[in-house]
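Visitor: Pasting the sequence and the predicted model now:
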Amino acid sequence: MIVVGLFGIFEGISGIASDEVYQRLGSYVFKFDLTTWGWIHLIVGILVLVTGIAILGGKEWGRVLGIGLTALSMILHFMWLPWAPLWSIVAIAVGVFIIWALCNDKSEQLL
């Protein structure tokens, strides 16, 4: 989650800077401009990063919040498909793995 959060922060900074990194592909229903998407990814990226740090610290609330934030991140990447289709698909797949890992954590049963 820490790595996904860092990537979200980098996506956000690139979007806010209105870089030439992103080119819109096609016309979709979700018509936010690039700066708005940048702020959304920056804020969610920071939240995911902090939650990942909490999970490494062994906080139970971090695990629950991590599942919710990862699901939100997956939805946002689905909506981000017109800007970065390949990366969005990879991010959604990584999100599925993160949710699976957080739901199947057996570390408390070993203690």
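Guide: It's in. The model shown is predicted, which means the values in this text are computed figures rather than measured ones. Residues are numbered from 1 along each chain as shown.
Visitor: From now on I want contacts and neighbour counts done on CA atoms only, so please keep to that.
Guide: Noted.
Visitor: what residues are up against the nearest residue to residue 26 once chain neighbours are set aside?
Guide: Once flanking residues are discounted, residue 26 sits nearest to residue 82: 6.6 Å by C-alpha to C-alpha, 6 or more residues apart in numbering. When contacts are counted by C-alpha atoms under 8 Å, 6 or more residues apart in numbering, residue 82 is found next to 24, 25, 26, 27, 28.
Visitor: and residue 43, how many neighbours does it have?
Guide: Burial of residue 43, expressed as a neighbour count using other C-alpha atoms under 10 Å, amounts to 15.
Visitor: Can you list the helices and strands that the host helix or strand of it packs against?
Guide: Assigned by DSSP states H and E, residue 43 belongs to helix 34-56. Applying 3 or more C-alpha pairs under 8 Å, 6 or more residues apart in numbering; DSSP states H and E, one finds that helix 34-56 contacts helix 2-16, helix 60-79.
Visitor: I'd like these written out as a markdown table, with distance to residue 100 added.
Guide: Converted to a markdown table, those look like this (distance: least, C-alpha to C-alpha, whole Å):
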| stretch | distance to residue 100 |
| --- | --- |
| helix 2-16 | 15 |
| helix 60-79 | 9 |
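Visitor: Presented hereafter is structure B, for comparison with structure A:
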Amino acid sequence: MTSSTPGFTGTARTPSPWVGMVLFAGVLLILLGAFQVIDGLVTLYRDDIRQATADQLAIPINFTAWGWTHLILGALTVLVGIGVLRGVTVARWAAVLLAMVSTFANLLYLPAYPFWCGIVVAMNIICIYAIVAHGRELRA
């Protein structure tokens, strides 16, 4: 479909339905970040309610350090999710990077919360796919 605007030589493209999936990924990143912030706060204040002990985790780490990791990672993920919703290119790259880091962090945290970590890993993979495959369409 060619635009009838004088001086415009390009073609107007209608975005595919996948733009909605990228917007969904942005909202999902904000939710995942908020959940990680909550998980970090719970870990910092109530480390006695975990299902696994520190030596049962994939890497030996104390829960205070792990709580701060989740807290910082979650706050960054919320900010990047807002950037994805606004169509910022740098935010898309940062979102993919943070989703990958979050996936690996939750895989290491799997013995403590197997069901929850599995859900977070699946949501991160959905975000990565939507942003990598169709993120460019959001800017248009």
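Guide: Sure thing, it's come through. Since we're looking at a predicted model, the values are computed, not measured.
Visitor: TM value for the aligned chains?
Guide: Aligned and superposed, the two chains score 0.90 in TM-score terms (TM-score structural alignment, normalised by the length of structure 1); 110 aligned residues with a C-alpha RMSD of 1.8 Å.
Visitor: Out of the helices and strands packed on helix 34-56 of structure 1, which is the most enclosed?
Guide: Ranked by average neighbour count under the criterion mean count of other C-alpha atoms under 10 Å, the helices and strands packed on helix 34-56 of structure 1 are headed by helix 2-16 at a mean of 20.
Visitor: how distant is that helix from the center of its chain?
Guide: Going by C-alpha atoms, centre = their mean, to the nearest Å, the spacing between the C-alpha centre of helix 2-16 of structure 1 and its chain's C-alpha centre is 8 Å.
Visitor: before we move on, back to that, any idea how far the helix holding residue 43 of structure 1 is from the chain center?
Guide: When distances are taken as C-alpha atoms, centre = their mean, helix 34-56 of structure 1 is centred 7 Å away from the chain's centroid.
Visitor: list the contacts for the residue nearest the centre of structure 1?
Guide: In structure 1, the residue lying closest to the centroid (C-alpha atoms, centre = their mean) is residue 73, at 3.8 Å. Taking C-alpha under 8 Å, 6+ apart, we find residue 73 of structure 1 in contact with 44, 92, 95.
Visitor: If you rank those residues by neighbours, which is first?
Guide: Among the contacts of residue 73 of structure 1, residue 95 has more neighbours than the rest - 23 neighbours, counting by other C-alpha under 10 Å.
Visitor: Helix or strand next in line after whatever helix or strand that residue lives in, which one?
Guide: Assignment of secondary structure by DSSP H and E places residue 95 of structure 1 within helix 85-103. The helix or strand immediately downstream of helix 85-103 of structure 1 is helix 107-110, counting by DSSP H and E.
Visitor: Find out how far that following helix is from the centre of the chain, if you would.
Guide: On the basis of C-alpha atoms, centre = their mean, the separation between the geometric centre of helix 107-110 of structure 1 and that of its chain is 27 Å.
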